[in-house]
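Trainee: 3D model of this:
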Amino acid sequence: MTIQKKSGKIFDNHDLAILRVLLNDSRKSLQDIGHEVGLSTTSCWNRIKRMETAGAIQGYTVKVDLAQLGYQDTVIVQVNLESHTDETLYEFGRVLATIPEIVEAYLVSGDYDYYIRIAVQDTKDYERLLREKLYKIPGIRHSKSSFVLRTLKKSDTPLI
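Mentor: Model prediction:
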């Protein structure tokens, strides 16, 4: 399979295989990556650098188990705003970015304006977050919260 980005960049099966290896363990050596995908170390290095330059690889990170850090619960919050002016949307997004417990936020179409994923320690911690941070953001007309009972799938990409 070959994937062509809108920018015209083409990623072939070897590129996708390298990405899968890196997504599973970005600390693997070039030798290990090359062995897994059937390419030389130099070829892997050149492909990785090309994908970094093209923006397909945007960085390297660590996967963290939030429960191990004390964040036992995940809450999905749906939010409607009073206004949809550029200034209101910008300001709402700016404030959301300052709240560490907010791990994802999406401006969406449909019945709500935003879907926000929040990591909290427990229900008391969520109540504190609502009172001290979320409800202090000007312009929220309505919100609806749902606690995640179980995560069935979690992935940042359809490649793995």
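
Trainee: rest of the way, CA atoms for contacts and neighbours
Mentor: Will do.

Trainee: next, the buried residues of whichever helix or strand L23 is part of.
Mentor: Element membership for L23 (DSSP states H and E) is helix 13-24. For helix 13-24, burial by neighbour count (16 or more other CA atoms under 10 Å) applies to H14, D15, L16, A17, I18, L19, R20, V21, L22, L23.

Trainee: now stretch 29-42
Mentor: For stretch 29-42, a neighbour-count test (16+ other CA under 10 Å) marks L30, I33, G34, V37, L39, T41 as buried.

Trainee: now these in CSV, with secondary structure?
Mentor: Converted to CSV, those look like this (DSSP: H, G, I helix; E, B strand; the rest coil):
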residue, secondary structure
L30, helix
I33, helix
G34, helix
V37, helix
L39, coil
T41, helix
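
Trainee: and the strands in the protein?
Mentor: 3-4, 10-11, 73-81, 102-107, 114-120, 140-147 (DSSP state E).

Trainee: ok, Q78 touching Y115?
Mentor: Yes: when contacts are counted by CA atoms under 8 Å, Q78 is listed as touching Y115 (4.7 Å).

Trainee: distance of the closest residue to L30 other than its chain neighbours relative to S29?
Mentor: In space, and not counting its chain neighbours, L30 is closest to T41: 5.4 Å by CA to CA, 6 or more residues apart in numbering. Using CA to CA, to the nearest Å, one gets 9 Å for the distance from T41 to S29.

Trainee: one more to put side by side:
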Amino acid sequence: MDELIAVFADLDKQDRKILAQLQADGRITTTQLAERIGLSPTATSERVKRLTREGYILGFTARLDATRIGLGLLVFVEVKLDRTTPDVFAAFAEAVNKVPEVLECHMVAGGFDYLVKSRVADMAAYRAFLSDVVLNLPGVRETHTYTVMEEVKDTSVLPI
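Mentor: Next up is the predicted model:
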């Protein structure tokens, strides 16, 4: 817990309350937010603008039910590249950023180079995605796929 406090040293208690409330409900009105944190609506609005300007708040989005919109299969793919050079990393990153099915892509340390999180309709759609997209990304040598059987926890809420 002390590490979190040190990281947020430049944020006061009110800023942290604002961030926590907005993570819980990004559609809350400024008036409601002000009431919950104990500041005036004007002061609250100014703080939200500052937190956005300084990059603490990156934006607001709606969370969608993936299954209801036909993207019920969640997969993680380990990707090994044929070479680990700056040009291959750059080409892979540029290409993967253009793929809408890729929700997250992380360069990792360990036995492979990237961990890719993706959602598709079903196993047939994943098979097509793997062969038509993933295996054609620059520098891909090998992949290992992990199909999610049950989502135990899925959150984007950061501990504030």
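
Trainee: ok, the residue nearest to L30 of the first structure to D32 of the first structure distance?
Mentor: 8 Å.

Trainee: go on, V148 of the first structure?
Mentor: Counting by CA to CA, the gap from V148 of the first structure to D32 of the first structure is 37 Å.

Trainee: try N13 of the first structure
Mentor: Relative to D32 of the first structure, and taking CA to CA, N13 of the first structure is found at 17 Å.

Trainee: one more: A119 of the first structure?
Mentor: For A119 of the first structure, the distance to D32 of the first structure - CA to CA - is 35 Å.

Trainee: Q68 of the first structure: neighbour count?
Mentor: 8 (other CA atoms under 10 Å).

Trainee: who's in contact with it?
Mentor: Taking CA atoms under 8 Å, 6 or more residues apart in numbering, we find Q68 of the first structure in contact with no residue.

Trainee: then P100 of the first structure?
Mentor: By CA under 8 Å, 6+ apart, P100 of the first structure lies in contact with nothing.

Trainee: cool, the one 4 residues further on as well?
Mentor: E104 of the first structure makes contacts with I116, R117, I118, as judged by CA under 8 Å, 6+ apart.

Trainee: isn't the first one right next to I102, touching?
Mentor: Looking back up the chat, that one is I116 of the first structure. Yes: I116 of the first structure lies in contact with I102 (CA under 8 Å); the separation is 6.9 Å.

Trainee: center of the second structure, which residue is that?
Mentor: Taking CA atoms, centre = their mean, the centroid of the second structure lies closest to E104, which sits 6.1 Å from it.

Trainee: tell me the residue in the first structure aligned with that residue.
Mentor: Here E104 of the second structure is matched to E104 in the first structure, going by TM-score structural alignment.

Trainee: mind checking how far the nearest residue to T123 of the first structure once chain neighbours are set aside is from V148 of the first structure?
Mentor: Ranked by CA to CA, 6+ apart and with sequence neighbours excluded, the top spatial neighbour of T123 of the first structure is D73, at 7.9 Å. For D73 of the first structure, the distance to V148 of the first structure equals 7 Å [CA to CA].

Trainee: more neighbours: which of these two?
Mentor: For the pair D73 of the first structure and V148, the greater number of neighbours falls to D73 (19 against 11), based on other CA under 10 Å.

Trainee: residue in the second structure paired with that one?
Mentor: Here D73 of the first structure is matched to L73 in the second structure, going by TM-score structural alignment.
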